[in-house]
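Trainee: make a model of this:
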Amino acid sequence: MSGKHEERPEKPSEVDGTAHLFKALGKIIKVLRTNAGLSQAQLASAAHCSEDLVSAMERGVRTPQPDFLLRAEEALNAGGVLAAAVEDTEMALARARVRVRHPDWFQSFAAEEARALAAHYYEVQAVPGILQTPAYARSLFEHRRPMLDEETIEKLIADRISRQALFERWPAPTLTFVLEAAVLLRPFGGREVHREQLQRVLEVGQRRTVELQVLMLDRDDHPYLGGAFTLLTPPGRREVAYTEIYGHARLITDPEEVRQHSERYGILRSQALSKRESLTWIEKLLGER
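Mentor: Sure thing, here's the model as predicted:
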């Protein structure tokens, strides 16, 4: 779902001071990277993460993970500066995990998504939040009405991007997406933001752990016009469904309702382009074919 008015950001509490720790650490990473003559993309490659993640950490809106600090230590020849921060970072992260970060209505979904064995996303309006770039997410939040203040926008962006840790889990969960073609045709944020977002969708869709399909606009039939939904399979539990319409979120556990959503999703997948066809279509949108 594109909306999912996400949780408070993966930012430690201002009260215990850890937010300031991570902001300072982000600034240190940026200085070390600049002094080393590396771009964000080059550091991302060396540290085995995305450029978006490096950017978010340097801005203090994402928490540097201990394994990133150790890889960055070597890549930046940091002289032990980043390695020395690993212990404090681990302690701060442990404190953050026990805090409730999500609004009450979002907590159930966020918890289930983070540990899901399988997650299936159907979207009709905008790129699903879990696939969004920071710039794309910002464009959506900045144009939301009633208007949001800048601090709230930054928090929401951080939360949204933090959910993308799901892609890095191993063993990898089963992840599939069915996106209406209109989702990828809408240039939210302008030409450059739209292009960057398409590239992000393409990059994720190319992963062997992800199945991404596009449902074209020329279909003359459709199994479900009720809006976007997500299907999740938590460990040791039955599949659940999640919907969010006009800000009203609902985590569905009733077996019959979940079965209906699962059946619809299966039909949607059968009507969509295959993964290879979908990626080729996105490449054509980008002018790469």
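Trainee: drop to CA atoms for contacts and neighbour counts, all remaining ones
Mentor: Will do.
Trainee: Arg138 is in what secondary structure piece?
Mentor: Using DSSP states H and E, the element containing Arg138 is helix 134-142.
Trainee: nope, Leu69 is what I was after
Mentor: Counting by DSSP H and E, the element that carries Leu69 is helix 66-76.
Trainee: same for the helix or strand just after that helix, what does it pack against?
Mentor: Next along the chain after helix 66-76, taking DSSP H and E as the criterion, comes helix 81-84. On a contact count with 3 or more CA pairs under 8 Å, 6 or more residues apart in numbering; DSSP states H and E, helix 81-84 meets helix 66-76.
Trainee: where along the stretch 151-289 of the chain do the strands fall?
Mentor: Per DSSP state E, counting those that start in this stretch, the stretch 151-289 of the chain carries strands over the ranges 174-180, 210-215, 229-233, 240-245, 248-252.
Trainee: return the residues in contact with Met176.
Mentor: Not Met; residue 176 is Thr. Contact analysis of Thr176 by CA atoms under 8 Å, 6 or more residues apart in numbering lists 119-121, 210-213.
Trainee: hmm, try it at 6 Å
Mentor: Residues in contact with Thr176 (CA atoms under 6 Å, 6 or more residues apart in numbering) are 120, 210-212.
Trainee: next, the second sequence, to be compared with the first:
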Amino acid sequence: MDKGVDEAGWDVEPGDEIEPVVQAVGRLVKVCREAAGVSVSEMAAALQYGEDMVRKIERGARIPRPEYLERADQLLKAQGHLRAFGEDMRRARYPKKVRQLAELEERSVEMLLYSNHNIHGLLQTEEYARALLGTWRPAYPPDELERMTTARMARKSVFERSPAPEFSFVLEEVTLRRPVGGTMVLRRQLEHMLDVAKLPFVELQVMPTARANHPGTGGRIQVLKFADGTGMGRTDGDFGGRPVSDPRHLRVLDLRYGIIRAQALTPEESLVFIEETLGEL
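Mentor: Predicted coordinates for the structure are as follows:
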């Protein structure tokens, strides 16, 4: 993979609503370049990217990384006009469905998250996430795999909000034992979870496999609650797997999650369980 593909940015997804913004930023880059009297070839050489990459960014076919805009701003003496779009482009380069989820998570004041197959994305380390995404079929091309991994890691910034949302995670025991990426990757993943579980706004619980009868058998559950009293939820088992916001549907998910939460190990017992699982690796 050449540097231009890996570092300059990502292709715009067809039909993505972010496309007009990317095109506007590309036109601004071109205007600044021409005003500075810098040719495409000169800019490509100065920034160490291919000329084709520079042209793709300027016509809005490529989402530039914030680092690209920072360096272009300095080269073209754009007085911060290009740099100002860095955060917009940081968000734009994530896949549309990931960007939409991240926006909902950033609005949330409370998150109820039940995972039955894999450790929840907000709890994953980068190496675990990359290994897990690498198991999907059809397989992601290398650059798309890195894009998905980067996007998943970016969502974890929600932990740094002030005030942070209240998190409740319930994970099936199997998610702690499946050696995604190998034993050492799993060890570091479990150690990371122990650290996250110590945050004052995080409650992490484990559902033992021996709990035969609980309503999580229908699949994952996610409920996000917002400051205005509204919410968004989804589950694999109902509503066609689509997000729902109807209060009647949210009550169903709340009820289901509440039972799961009550049947799982307590947070204190869960930490001991994870530590014991670590000791077995």
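Trainee: fetch the TM-score of the aligned pair.
Mentor: Superposed pair, TM-score by TM-score structural alignment, normalised by the length of structure 2: 0.68. Supporting alignment: 215 aligned residues with a CA RMSD of 3.0 Å.
Trainee: and which of the contacts of Thr176 of structure 1 is nearest to Ala44 of structure 1?
Mentor: When the contacts of Thr176 of structure 1 are compared for distance to Ala44 of structure 1 (CA to CA), Val210 wins out at 20.9 Å.
Trainee: all helices of the stretch 151-289 of structure 1, in order?
Mentor: Secondary structure of the stretch 151-289 of structure 1 (DSSP state H, counting those that start in this stretch): helices at 181-185, 191-205, 255-271, 275-285.
Trainee: the last one - contacts with which helices or strands?
Mentor: In this structure, helix 275-285 of structure 1 makes packing contacts with strand 210-215, judged by 3 or more CA pairs under 6 Å, 6 or more residues apart in numbering; DSSP states H and E.
Trainee: onto which residues of structure 2 does the strand it packs on map?
Mentor: Aligned by TM-score structural alignment, strand 210-215 of structure 1 falls on residues 202-207 of structure 2.
Trainee: is it true that Leu232 of structure 1 touches Val240?
Mentor: Yes: if you go by CA atoms under 6 Å, Leu232 of structure 1 and Val240 touch, sitting 5.3 Å apart.
Trainee: adding mean neighbour count, write the helices of the stretch 151-289 of structure 1 out as a markdown table.
Mentor: Converted to a markdown table, those look like this (neighbours: other CA atoms under 10 Å):
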| stretch | mean neighbour count |
| --- | --- |
| helix 181-185 | 18 |
| helix 191-205 | 18 |
| helix 255-271 | 16 |
| helix 275-285 | 17 |
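Trainee: now the ones you listed in CSV, with distance to Leu32 of structure 1?
Mentor: Below are the helices of the stretch 151-289 of structure 1 laid out as CSV (distance: least, CA to CA, whole Å):
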stretch, distance to Leu32 of structure 1
helix 181-185, 37
helix 191-205, 26
helix 255-271, 46
helix 275-285, 35
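Trainee: mind checking which of the ones you listed is nearest Met57 of structure 1?
Mentor: Closest among the helices of the stretch 151-289 of structure 1, once you apply CA to CA, is helix 191-205, at 18.1 Å.
Trainee: return the distance of that closest one from the chain's centre.
Mentor: Centroid separation between helix 191-205 of structure 1 and its chain, computed with CA atoms, centre = their mean, to the nearest Å, is 13 Å.
Trainee: now do that helix against helix 275-285, angle only.
Mentor: Between the axes of helix 191-205 of structure 1 and helix 275-285, defined by axes from the mean of the first three to the mean of the last three CA atoms, to 10 degrees, the angle is 160 degrees.
Trainee: about what we covered before: among the helices of the stretch 151-289 of structure 1, single out whichever gets nearest to Ile28 of structure 1.
Mentor: Minimum separation from Ile28 of structure 1 across the helices of the stretch 151-289 of structure 1 (CA to CA) falls at helix 191-205, 26.7 Å.
Trainee: mean distance between that closest one and structure 2 after superposition?
Mentor: When structure 2 is overlaid, helix 191-205 of structure 1 sits 0.8 Å from its aligned residues on average, using mean CA distance after the TM-score superposition for structure 1.
Trainee: who touches that helix?
Mentor: Helix 191-205 of structure 1 has contacts (CA under 6 Å, 6+ apart) with 133, 136, 187, 212.
Trainee: hmm, try it at 8 Å
Mentor: The contact list for helix 191-205 of structure 1, computed with CA under 8 Å, 6+ apart, reads 131-133, 135-136, 184, 186-188, 210-212, 275, 279, 282-283, 286.
Trainee: ChimeraX command to pick out the buried ones of those?
Mentor: Burial among the contacts of helix 191-205 of structure 1 is assessed by 16 or more other CA atoms under 10 Å; the matching ChimeraX selection reads:
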select :131,132,133,135,136,184,187,188,210,211,212,275,279,282
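Trainee: so the spatially most central residue of structure 1 versus Tyr224 of structure 1, what's the distance?
Mentor: Taking CA atoms, centre = their mean as the criterion, Ile130 is the residue nearest the geometric centre of structure 1, at 2.8 Å. As judged by CA to CA, to the nearest Å, Ile130 of structure 1 and Tyr224 of structure 1 stand 22 Å apart.
Trainee: equivalent analysis for Leu232 of structure 1, please.
Mentor: Using CA to CA, Leu232 of structure 1 is found at 18 Å from Tyr224 of structure 1.
Trainee: check Ser278 of structure 1 too.
Mentor: Note on Ser278 of structure 1: its distance to Tyr224 of structure 1, by CA to CA, is 20 Å.
Trainee: and Ala249 of structure 1, by the same measure?
Mentor: Ala249 of structure 1 sits 18 Å away from Tyr224 of structure 1, going by CA to CA.
Trainee: now Ile153 of structure 1
Mentor: Per CA to CA, Ile153 of structure 1 is found 32 Å from Tyr224 of structure 1.
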